[in-house]
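> Just need the structure, nothing else, for what follows:
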Amino acid sequence: MSQMQRNIANGGTVDGGSPRVTVLIPAYNRADLLPTAVTSVQAQTEGRWRCIVIDDGSTDDTRAVATRFAQRDERIEVLALSENRGLGNALQAGLERVKTPYFVILDSDDWFSPDAISRCLNKMEQADDDVSLVCADGVYWVQAEDGSLHRDRVQKGRAFADKYEFFCYGPNLVPRFLRTEAVRAVGGFENDPAGHGRYLEDKLLLLKLIAHGRFAYVEQELYNIRQHAHNMTHPSDRARFQAIKRQMYERMMREWGDEYEIEWEEHPEGWLDVKTLHPRRRS
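Just a heads-up that it's a prediction; the model follows:
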């Protein structure tokens, strides 16, 4: 009997306990890739989870694919949005249904390593209450035209000495394993004036969280990131991303007391990051 079958036979958990974690999988037109994401959740060594697949108004068979998984596994449910709202707004809709003390985000074209939930859960439950997020290392996989995957590189996660160190950190943290109460306390996934809940929604949430607590890190490869043609940002969109990022970060700096001036740097491929922070001179 497989681990997945044992989980289902035990009423949705390995040890019969109540779910501790909800996996949120926002999906828009991902009928082809969604099964890999969901199957990686079912294969977890930790069985105390629920999974909500959020169909963000897809026009393909994403909803049907998710529904078939839900019909076979009672731990999985489908939240079908009537129209496309964007990633941040879809996650906020999913957050409203979370009943567990923790939740973790899984992009619909990515997948977990088998012990991702157990490692992050153990780290979180051993941490102090001011730890709002657990992250780990992520492995990038390049998808070729024939669908085969080739391991590319590892993105190391980390903890941070303070909020300003995270402010200057460019990459996305993965997985984003979050304390539900802390996320709700900072307003959840905001439909902000800059990105309107469609751009940089994850970074905005983490900037709000780091201002009130700490992040913890598991030094292990727990998350797999698929690089393919449909998740690459087109060069024509980069100017928009740059403008949104500037507005968002300048807003957060003001909310933090406006103690530093931001020096930006643009990568050769067009991405914008914080190079350093300069203390403002006070008159």
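
> Every contact and neighbour count from this point should use C-alpha atoms.
Will do.

> ok, how many other residues are close to the residue lying closest to Phe241 once chain neighbours are set aside?
Of all residues not flanking Phe241 in the chain, Tyr199 sits nearest, at 7.5 Å (C-alpha to C-alpha, 6 or more residues apart in numbering). Around Tyr199 sit 19 other residues, with neighbours defined as other C-alpha atoms under 10 Å.

> Also this sequence, please, to line up against the first:
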Amino acid sequence: MTLISDSAKPAVTILLPTFSRAHYLPFALESALQQTFQDFELIILDDASTDDTEAVAARYVERDSRIRYVRHPHNLGITRNWRFGLEAASGEFLCFLEDDDVFLPDFLEKMTAPLRRDPSLILSFCDHWNMDASGSRLHARTEELSRVFRRNILAEGVVADLVQTAILDTSIGITAAMFRREHLRSAFIDDRALGGIDLWFLYQCAKTGRGGWYLPERLMEYRLHSAGMSHSMPALMGLGHLFLYEEALKDPANARLRPALRKRFAETAASRGIHLLQTEKPMEARRALRLSLRAKVTLRALTACALTFLGMHGSSATSTIR
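Coordinates of the predicted model:
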């Protein structure tokens, strides 16, 4: 076990953004306190919760001096809450712990190790378990998502292309990563990327030209919820991802990735348009679908765009689009 150093600053800052999840918060906090690596500070960033979050946090602050609690009187939203945390951090390294997720005991120890060995790295990342709302591991789903996000083909070590790994393969989970804080900037968190702020943050890290190290172990547990996503979230995510891909397409350094980025932009715009059509917003849907078609002509986007001219009948027919 690595104990707290004599340095005034901790080795790791754990940022824990939260909003009204008092029932899950103790599991996240306990997982941090049970780390084999103990040289850390933990900052709870309460975005104006309306439940018992403050009372839960107070118990942990009283119990452990490494825990700080910040409550915003008004809801800032995820981007400003993250930015506040980034500016408040003092550790050499930084990681995010979601209020409903869990670090396994050796997460900090194993994730800081490659960054300590190699100062050229800006981040390390690992695979992770998926669990259901009650905390039971979903073994088949975990294996499936490791394949979907291509972590199953990554070897341990420095990844060959961090931009592709971060924003095209989307192999890096923001809460399954550790960052070298000195290279992070507040500008890495952009309000225009809302809904895709995690990918934008990772893209900014990759753009520094510094390396990323992959550790093929499952060192944290990510909670999947079967319900609870608001109707606005898919459209919001689409906007954030469109901003990301549009900016990435402008960067001359990404010339080799442009065909894949253009394809991803088209797919994302089409999905956003179809979602808007399903929620009976045909004019907004048509604008998104035209963006998709300008990037790449596909039967999916053409069909959806045609349906935007059919009013309510078009909205009800979106189930036929694959």
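
> returning to what we had before: state the distance from the residue nearest to Phe241 of the first structure to Glu259 of the first structure.
Between Tyr199 of the first structure and Glu259 of the first structure the computed distance is 26 Å (C-alpha to C-alpha, to the nearest Å).

> distance of the residue positioned nearest the centre of the second structure from Leu3 of the second structure?
Per C-alpha atoms, centre = their mean, the C-alpha nearest to the average position across the second structure is that of Asp198, at 3.5 Å. According to C-alpha to C-alpha, Asp198 of the second structure and Leu3 of the second structure sit 30 Å apart.

> Repeat that for Ile172 of the second structure.
On the measure of C-alpha to C-alpha, Ile172 of the second structure and Leu3 of the second structure end up 28 Å apart.

> Comparing those two, which residue is more hemmed in?
Neighbours of Ile172 of the second structure and Leu3, each counted by other C-alpha under 10 Å, are more numerous for Ile172; the result is 25 against 10.

> Would you check that that one makes contact with Phe125?
Yes: assessed by C-alpha atoms under 8 Å, Ile172 of the second structure is found in contact with Phe125 at 6.4 Å.

> thinking again about what came up before, ok, the residue nearest to Phe241 of the first structure - contacts?
The contact partners of Tyr199 of the first structure, by C-alpha atoms under 8 Å, 6 or more residues apart in numbering, come to Leu87, Gly88, Phe241, Ile244.

> Specify the local secondary structure of it.
State at Tyr199 of the first structure, reduced to three classes by DSSP: H, G, I helix; E, B strand; the rest coil: coil.

> Quick one: map Gln242 of the first structure onto the second structure.
Per TM-score structural alignment, the equivalent position to Gln242 of the first structure in the second structure is Gly238.

> Thr36 of the first structure too?
Using TM-score structural alignment, Thr36 of the first structure pairs with Phe27 in the second structure.

> That match: what's it in contact with?
Asp100, Asp101, Val102.

> ok, 7 Å please
Taking C-alpha atoms under 7 Å, 6 or more residues apart in numbering, we find Phe27 of the second structure in contact with Val102.

> Could you say which helix or strand holds it?
In this structure, Phe27 of the second structure sits in helix 25-33 according to DSSP states H and E.

> Find the helix or strand that the match of Gln242 of the first structure is a member of.
Applying DSSP H and E, one finds Gly238 of the second structure within helix 232-250.

> Just want the angle from the next helix or strand after that helix to helix 232-250.
Toward the C-terminus, helix 232-250 of the second structure is succeeded by helix 258-278 as the next helix or strand (DSSP H and E). When axes from the mean of the first three to the mean of the last three C-alpha atoms, to 10 degrees is applied, the directions of helix 258-278 of the second structure and helix 232-250 differ by 160 degrees.

> Do a quick rundown of the helices in the first structure.
Counting by DSSP state H, one finds helices in the first structure at the ranges 3-9, 34-42, 62-72, 87-95, 116-126, 163-167, 180-185, 201-210, 238-255.

> and the helix holding Gly238 of the second structure, how far out from the chain's middle?
13 Å (C-alpha atoms, centre = their mean, to the nearest Å).
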